[in-house]
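Novice: Here is a sequence together with a model predicted from it:
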Amino acid sequence: MREIKNIVLHCTATQPTATVESILRFWRTSRKWRDPGYHYIIEFNGNVRNLQPEEKPSNGVAGHNLDSIHVSYIGGIDREGKPEDTRSSEQRIAMKGLVQKLHQRYPTAIILGHRDFPNVPKACPSFDVRSWLKEENVL
């Protein structure tokens, strides 16, 4: 079993209407990835889909995939393609519950956003994870 040091939150950097299938297709065809970018993806309606077993790494953050669990919500950009927290209330509720469950499973893991890693020039997940953890009493 791999040691999990991080629970990383992401956005798909798509419109909230994107489908899981279109995201998977993009990874396979454009990125040529065999494995998905996240372990879990949260649809706009709050449905949580498991894309990769937790025992296997996914392609979430270069150099940190072996020791991380990756969670994403569909969305994260506005109509012009600029970073924006587009989480629906259902996605927020689902993300909070999933993060709480993962933290119980991996109590020493640090919860952070993709953008919180060194040398990551992205806004992902388009919200401040540390502030969200406090504001929503996630832990």
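Specialist: Arrived safely, thanks for sending.
Novice: make it CA atoms for all contacts and neighbour counts henceforth
Specialist: Noted.
Novice: can you give me how far the lengthiest helix in the chain is from the chain middle?
Specialist: In the chain, with assignment by DSSP state H, the single longest helix is helix 89-105. Relative to its parent chain, helix 89-105 has a centroid offset of 11 Å by Cα atoms, centre = their mean, to the nearest Å.
Novice: try stretch 10-19
Specialist: So, by Cα atoms, centre = their mean, the centroid of stretch 10-19 is 11 Å from its chain's centroid.
Novice: Now do the buried residues in that stretch.
Specialist: Neighbour counts over stretch 10-19 (16 or more other Cα atoms under 10 Å) mark 10, 11, 12, 13, 14, 15, 16 as buried.
Novice: alright, now check it against this:
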Amino acid sequence: MKITKLVVHCSDTPDDRDFTAADIHLWHVQRNWSGIGYHKVIRRDGTIENGRPEFWTGAHVKGHNRNSLGVCLVGRDEFTPDQLHSLCNVLTRWKDKHPLAEICGHRDLDPKKTCPNFDVCEWWEGS
């Protein structure tokens, strides 16, 4: 599996509530998916939790799952400094493994989506 995209998502949950990778896994199973679609989840306090193993194809962005890794920020549009710090760490590790991969938001790959509700490319360039 050649990774060409590193995709940032949000859980689209209230910004004042924390959820876990296990919670998201349950939501995805309830939709009759095989389990959590993201490879990493970043909780409100910046804790990085594992989702789907990185060697498994994700289920997070239609048409791009085979060649991407997905990370989900818990919240809707107000992410904590700790979350953004952890996001930078996750993306840096992934870029080290996949140096040619493009960093983008879900919305950059699906015009019907607003997730993660900020411009990931602009944020990454400034971080």
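Specialist: Everything's here; your move. Computed from a predicted model, the values in this text were never measured in an experiment.
Novice: Any idea what the TM-score comes out to?
Specialist: Remark: TM-score between the superposed chains equals 0.93 [TM-score structural alignment, normalised by the length of structure 2]; 125 aligned residues with a Cα RMSD of 1.1 Å.
Novice: and of the buried residues of stretch 10-19 of structure 1, the nearest to residue 27 of structure 1?
Specialist: residue 12 (11.2 Å; Cα to Cα).
Novice: That closest one touches residue 75, doesn't it?
Specialist: Yes. Using Cα atoms under 8 Å, residue 12 of structure 1 makes contact with residue 75 at a distance of 5.5 Å.
Novice: Mind jotting down where the strands sit in structure 1?
Specialist: For structure 1, applying DSSP state E gives strands covering 6-11, 40-42, 48-50, 68-73, 110-113.
Novice: just curious, which of the buried residues of stretch 10-19 of structure 1 is nearest to residue 128 of structure 1?
Specialist: Residue 128 of structure 1 has its nearest neighbour among the buried residues of stretch 10-19 of structure 1 in residue 10, at 10.9 Å by Cα to Cα.
Novice: corresponding residue for that closest one in structure 2?
Specialist: When structure 2 is aligned by TM-score structural alignment, residue 10 of structure 1 is paired with residue 9.
Novice: wait, what's in contact with that match?
Specialist: By Cα atoms under 8 Å, 6 or more residues apart in numbering, the residues touching residue 9 of structure 2 are 70, 71, 72, 73, 105, 106, 115, 116.
Novice: now the fifth one, nearest residue through space, not along the chain?
Specialist: Nearest residue to residue 105 of structure 2 in three dimensions, chain neighbours excluded: residue 8, at 4.7 Å (Cα to Cα, 6 or more residues apart in numbering).
Novice: Tally up the residues packed near that neighbour, please.
Specialist: By other Cα atoms under 10 Å, 29 other residues sit near residue 8 of structure 2.
Novice: swap in residue 3 of structure 2?
Specialist: By other Cα under 10 Å, the residues close to residue 3 of structure 2 number 19.
Novice: Would you check that it makes contact with residue 101?
Specialist: Yes. Contact criterion Cα under 8 Å: residue 3 of structure 2 and residue 101 qualify, at 6.2 Å.
Novice: any idea how far residue 56 of structure 1 lies from residue 29 of structure 1?
Specialist: Using Cα to Cα, to the nearest Å, residue 56 of structure 1 is found at 21 Å from residue 29 of structure 1.
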